[in-house]
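Trainee: Provide a 3D model corresponding to the input given below.
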Amino acid sequence: MAENHEHGKMDITEQEKTFEGFVKASIWVAGVAIGILVFLAIFNS
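Mentor: Have a look, this model is predicted:
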C-alpha cells in the first residue's frame, strides 16, 4: 500500500482551510484575552 503513495500528490485544500480557520480563531482568542487583561489592569485599581 505504501508503494502507491507519491509525495505531494494528495489534495490538502480541506486541511488548509481548517488550519486557516484555526489560526484566525487563535488570533481572535489571543486578542480578546489581551483586551480583558488590559481592561482588568485599568479598572481594577
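
Trainee: contacts, neighbours, all on C-alpha from now
Mentor: Fine.

Trainee: Can you report how many residues lie near residue 38?
Mentor: Neighbour count for residue 38, taken as other CA atoms under 10 Å: 12.

Trainee: cool, and residue 32?
Mentor: When neighbours are defined as other CA under 10 Å, residue 32 has 12 of them.

Trainee: what do you get for residue 37?
Mentor: Residue 37 has 11 neighbours, counted by other CA under 10 Å.

Trainee: Tell me which helix or strand it sits in.
Mentor: Using DSSP states H and E, residue 37 sits in helix 13-43.

Trainee: give the contact list for residue 29.
Mentor: Counting by CA atoms under 8 Å, 6 or more residues apart in numbering, residue 29 makes contact with nothing.

Trainee: again, 10 Å this time
Mentor: 23, 35 (CA atoms under 10 Å, 6 or more residues apart in numbering).

Trainee: before we go on, could you also do this sequence so I can check it against the first one:
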Amino acid sequence: MEPANDMKAASKTYSGFIASLKWAVPLIALIALIVVIIISG
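Mentor: All right, here's what the predicted structure looks like:
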C-alpha cells in the first residue's frame, strides 16, 4: 500500500468526521441545555 493513498483515505475519513461533528456538537449542546432547564425547573 502506498502512503499517499493511505493519506487520501485518512483525509476523506477526517472530513466526514468533521462534517458529522458540525451536526453533533450543537445537538449535544441543545440536549444539555434542555436537561439543565428540566432540572432547574
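
Trainee: chain center to the helix holding residue 37 of structure 1: distance?
Mentor: Taking CA atoms, centre = their mean, to the nearest Å, one finds the center of helix 13-43 of structure 1 at 8 Å from the center of the full chain.

Trainee: and stretch 19-30 of structure 1, which stretch of structure 2?
Mentor: Aligned by TM-score structural alignment, stretch 19-30 of structure 1 corresponds to residues 17-28 of structure 2.

Trainee: Tell me the mean distance between that stretch and structure 1 once they are aligned.
Mentor: Average distance, stretch 17-28 of structure 2 versus aligned residues of structure 1 after superposition (mean CA distance after the TM-score superposition for structure 1): 1.4 Å.

Trainee: which of the residues in the helix holding residue 37 of structure 1 are buried?
Mentor: For helix 13-43 of structure 1, a neighbour-count test (16 or more other CA atoms under 10 Å) marks nothing as buried.

Trainee: Residue 12 of structure 1 - how many residues pack around it?
Mentor: Neighbourhood size, residue 12 of structure 1 [other CA under 10 Å]: 10.

Trainee: Oops, could you answer that again for residue 5 of structure 2 instead?
Mentor: The burial count for residue 5 of structure 2: 10, using other CA under 10 Å.

Trainee: how close does it sit to residue 37 of structure 2?
Mentor: Plainly put, residue 5 of structure 2 is 48 Å away from residue 37 of structure 2 if you go by CA to CA, to the nearest Å.
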